[in-house]
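[1] Sequence and predicted structure below; questions after.
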Amino acid sequence: MKVVPFQRLACPLDAQPLRGEASRRVCDSGHSYDIASKGYTHLLPVQHKRSREPGDSKAMVAARRRFLGAGYYRPIAEAVASAALSDAEGKAELSCLDAGCGEGYYLRQLAAADSGVTLHLLGLDISKWAVQAAARQDARPTWVVASNARIPAEPASLDRILCLFGFPVYPEFFRVLKPGGLLIKVDAGAGHLKELRDLIYAEEKTAAARDEVLPPEYSRLGEVRVQYPLQLEGSDNLADLLAMTPHYHRASVAAREALLKLEGLTVSVDVRVVTYISRASASD
């Protein structure tokens, strides 16, 4: 598997193509964006931010890196890579965006998959801490701080989009996908982390269903369910898992403290890996 940077970036201010120079990216209008020494580009203008530091905090990113680096979600990553490469036979190249890449775990696992395809990889996250962590671990993809609401990529420039435990922006995904491009979503199933939820909520909380109405520009190709028990030993692993989920902010302080006094916990992993195909180009 050969991995190269994704090159077809677009200016977040006027959507013109960005060309790379020695230490910056510029468009024909003169907008310029420095490539940070850590290897990423900040393409989230201040007027597009809703807070000073949007997205995951530095501590949350560190927790995610430790947890995912331990391999606890590797079966999910393998299912995602299999879906992304499902029709790769006979193709020389594929371009792929991880829309909400976090610290880059799933793109790294895709890059490690057994395939002869050259991958042009783009990782995007609204958290600068996440993108910094991703760039430090693998310099081959293009890493950008940006928003799914305004993806800094040229129209019809991507073969694949990964949206993992995130919030899909279907019109924007459609704009940047090529005709026949694949959108691969990962969502929590009803049983996902049930044991964790049972411990921190006074009333039973089920995983949120995400069977929203699919826009007509997409067709559903199929679904793979990934389910397995996950045994976590020690409070540190439990703390990292809790920190990388929305349950951390919803749980009471007392519930969080009680959970972290446990010596271990077996939780259920239950996720859906769903693949959609883009029916036509946005210009048709």
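    Happy to help now that I have it.

[2] drop to CA atoms for contacts and neighbour counts, all remaining ones
    OK.

[3] In the stretch 101-250 of the chain, what residue spans correspond to helices?
    Shown for the stretch 101-250 of the chain, the helices assigned by DSSP state H, counting those that start in this stretch span residues 105-111, 128-137, 170-176, 194-200, 235-243, 247-250.

[4] which of those helices is buried the deepest?
    helix 128-137 (a mean of 22; mean count of other Cα atoms under 10 Å).

[5] which residues are in contact with it?
    Contacts of helix 128-137 with the rest of the structure, by Cα atoms under 8 Å, 6 or more residues apart in numbering, involve 38-40, 42, 53, 55-58, 61, 101-105, 123-125, 141, 143-145.

[6] Might you specify the subset of those residues located within strands?
    Under the assignment DSSP state E, those contribute His42, Gly123, Leu124, Asp125, Trp143, Val144, Val145 to strands.

[7] Please name the residues that touch the first one.
    Listed by Cα under 8 Å, 6+ apart, the contact partners of His42 are Tyr33, Asp34, Ile35, Ala36, Lys128, Val144, Val145, Ala146.

[8] what about the residue lying closest to Ser95 once chain neighbours are set aside, neighbour count?
    Spatial nearest neighbour of Ser95, chain neighbours left out: His120 (4.4 Å); criterion: Cα to Cα, 6 or more residues apart in numbering. Per other Cα atoms under 10 Å, the neighbour tally for His120 reads 23.

[9] Got another one to weigh against that:
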Amino acid sequence: MTVSPFEALACPLDGSPLQKHARNWSCAAGHTFDIARQGYVHLLPVQNKRSRDPGDNKEMVAARQRFLNAGYYQPVAEALSCAVFPKGTTEASISCLDAGCGEGYYLRHLADSAPENTSLALLGLDISKWAVLSAAKQDKNPAWVVGSNANLPVQTETLDRILCLFGFPVYPEFARVLRSGGEIILIDAGPDHLRELREIIYPELKDPRLVPDTAPDGFTNVDISFVRYNLTLPDKGAISDLLAMTPHLYRATAEGLSRAAELESLTVTVETRIQRIRKD
């Protein structure tokens, strides 16, 4: 098994192929994008930003890194690897994008669990420069890119897998960059995900957002599976990190956050839904 950076990148300004040089990526039209000292490249044009510093901030990324590196979501990562490399996989090479990679935990786990006879070309993309910076510092093997799912800086039909984990899939773009027969692996929160924490921080629980079982146009369902287990957060730090890496930190009431801050430990339900859909 070998792991290498995915290199079929496209210019975010005109869509043409990018060529990698020692210190930058550039296209035939002369658009040039510098490679940061840490090894990542920024391919999110200013006009495509919705804010000055989009995505997770530095503190949220640090909290996610501490939480995930502690192994609390390892069963989810293991289930993801099984979805990417289903039993009987014979593919000699797989090009894979993590669309919303955060600080890179799931791609690192994927690389560690790949079959020996499979070569991986990996790309981690996130709209948060802080997330991509953290990912690049921890692992030099994948290509790390600041970019947007709405305008993927990826050449057409060059990917075999796209991971979209607790994120926002953009199916027209995903379909464009996937090869025929390529798959999207979606992971979403189940109805009981972190229920015990949500019961503490909200006055009442809202009905969860329903994820349709049907595949979007141009795709076919392969399978749906679930991961469910109890997770004990042993101290205030782990509880605080979990809150900080989720939207609940900004949605909860001040009273709810105060109640959570008083907890010495907490056992929560982790429930995730994993769906594989294949491009026709």
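    Cool, got the structure. Source: prediction; values computed, not measured.

[10] sorry, back to before: turn the helices of the stretch 101-250 of the first structure into JSON lines, columns for distance to Val213 of the first structure.
    Formatted as JSON lines, the helices of the stretch 101-250 of the first structure follow (distance: least, Cα to Cα, whole Å):
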{"stretch": "helix 105-111", "distance to Val213 of the first structure": "26"}
{"stretch": "helix 128-137", "distance to Val213 of the first structure": "30"}
{"stretch": "helix 170-176", "distance to Val213 of the first structure": "11"}
{"stretch": "helix 194-200", "distance to Val213 of the first structure": "26"}
{"stretch": "helix 235-243", "distance to Val213 of the first structure": "30"}
{"stretch": "helix 247-250", "distance to Val213 of the first structure": "25"}
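
[11] Of those helices, which is nearest Val274 of the first structure?
    Between Val274 of the first structure and the helices of the stretch 101-250 of the first structure, the tightest spacing by Cα to Cα is seen for helix 170-176, at 14.2 Å.

[12] Point out the other helices and strands that that closest one packs with.
    Contacting helix 170-176 of the first structure under the criterion 3 or more Cα pairs under 8 Å, 6 or more residues apart in numbering; DSSP states H and E is no other helix or strand.

[13] average offset between that helix and the second structure?
    After superposition onto the second structure, helix 170-176 of the first structure sits on average 0.3 Å from its aligned residues (mean Cα distance after the TM-score superposition for the first structure).

[14] which bit of the second structure covers that helix?
    Under TM-score structural alignment, helix 170-176 of the first structure corresponds to residues 171-177 of the second structure.

[15] quick one: buried residues of stretch 159-170 of the first structure?
    Using 16 or more other Cα atoms under 10 Å as the test for burial, stretch 159-170 of the first structure gives Asp159, Arg160, Ile161, Leu162, Cys163, Leu164, Pro168.

[16] and if you look at stretch 111-128 of the second structure?
    Buried-residue list, stretch 111-128 of the second structure, by 16+ other Cα under 10 Å: 111, 114-115, 118-128.

[17] State the distance spanning the first to the last residue of it.
    The straight-line separation of the ends of stretch 111-128 of the second structure (Cα to Cα, to the nearest Å) is 22 Å.

[18] hmm, who's touching it?
    1-6, 44, 53-57, 81, 85, 90-102, 104, 107, 132, 141-148.

[19] What is the three-state secondary structure of the residue lying closest to Ala189 of the second structure once chain neighbours are set aside?
    Distances taken as Cα to Cα, 6+ apart place Thr272 nearest to Ala189 of the second structure, at 4.6 Å, with adjacent residues excluded. Three-state call for Thr272 of the second structure (DSSP: H, G, I helix; E, B strand; the rest coil): strand.

[20] Thr272 of the second structure and Lys140 of the second structure, how far apart?
    29 Å.

[21] Who has more neighbours out of these two?
    Ranked by neighbour count (other Cα under 10 Å), Thr272 of the second structure and Lys140 place Thr272 first, with 23 against 15.

[22] so how far is Asp187 of the first structure from the residue mapped onto that one from the first structure?
    With TM-score structural alignment defining the correspondence, Thr272 of the second structure maps onto Val271 in the first structure. Distance, Val271 of the first structure to Asp187 of the first structure, by Cα to Cα: 6 Å.

[23] again, but for Val224 of the first structure
    Distance from Val224 of the first structure to Asp187 of the first structure, by Cα to Cα: 11 Å.

[24] list residues touching both of the two?
    Arg272, Val273.

[25] who has more neighbours, the two?
    Asp187 (22 against 15).

[26] Run through who's touching stretch 244-259 of the second structure.
    Contacts of stretch 244-259 of the second structure (Cα under 8 Å, 6+ apart): Glu59, Met60, Val61, Ala63, Arg64, Arg198, Ile200, Ile201, Tyr202, Pro203, Leu243.

[27] whoops, I mixed them up, stretch 58-71 of the first structure
    74, 102-103, 105, 129-130, 133, 237, 239-241, 243-244.

[28] So for it, what gets flagged as buried?
    Neighbour counts over stretch 58-71 of the first structure (16+ other Cα under 10 Å) mark Met60, Val61, Ala62, Ala63, Arg64, Arg65, Phe67, Leu68 as buried.

[29] Stretch 207-220 of the first structure now?
    Buried-residue list, stretch 207-220 of the first structure, by 16+ other Cα under 10 Å: Ala207, Glu217, Tyr218, Ser219.

[30] Just the closest of the residues you listed to Cys11 of the first structure, please.
    Looking across those and measuring by Cα to Cα, the closest to Cys11 of the first structure is Glu217, at 25.0 Å.
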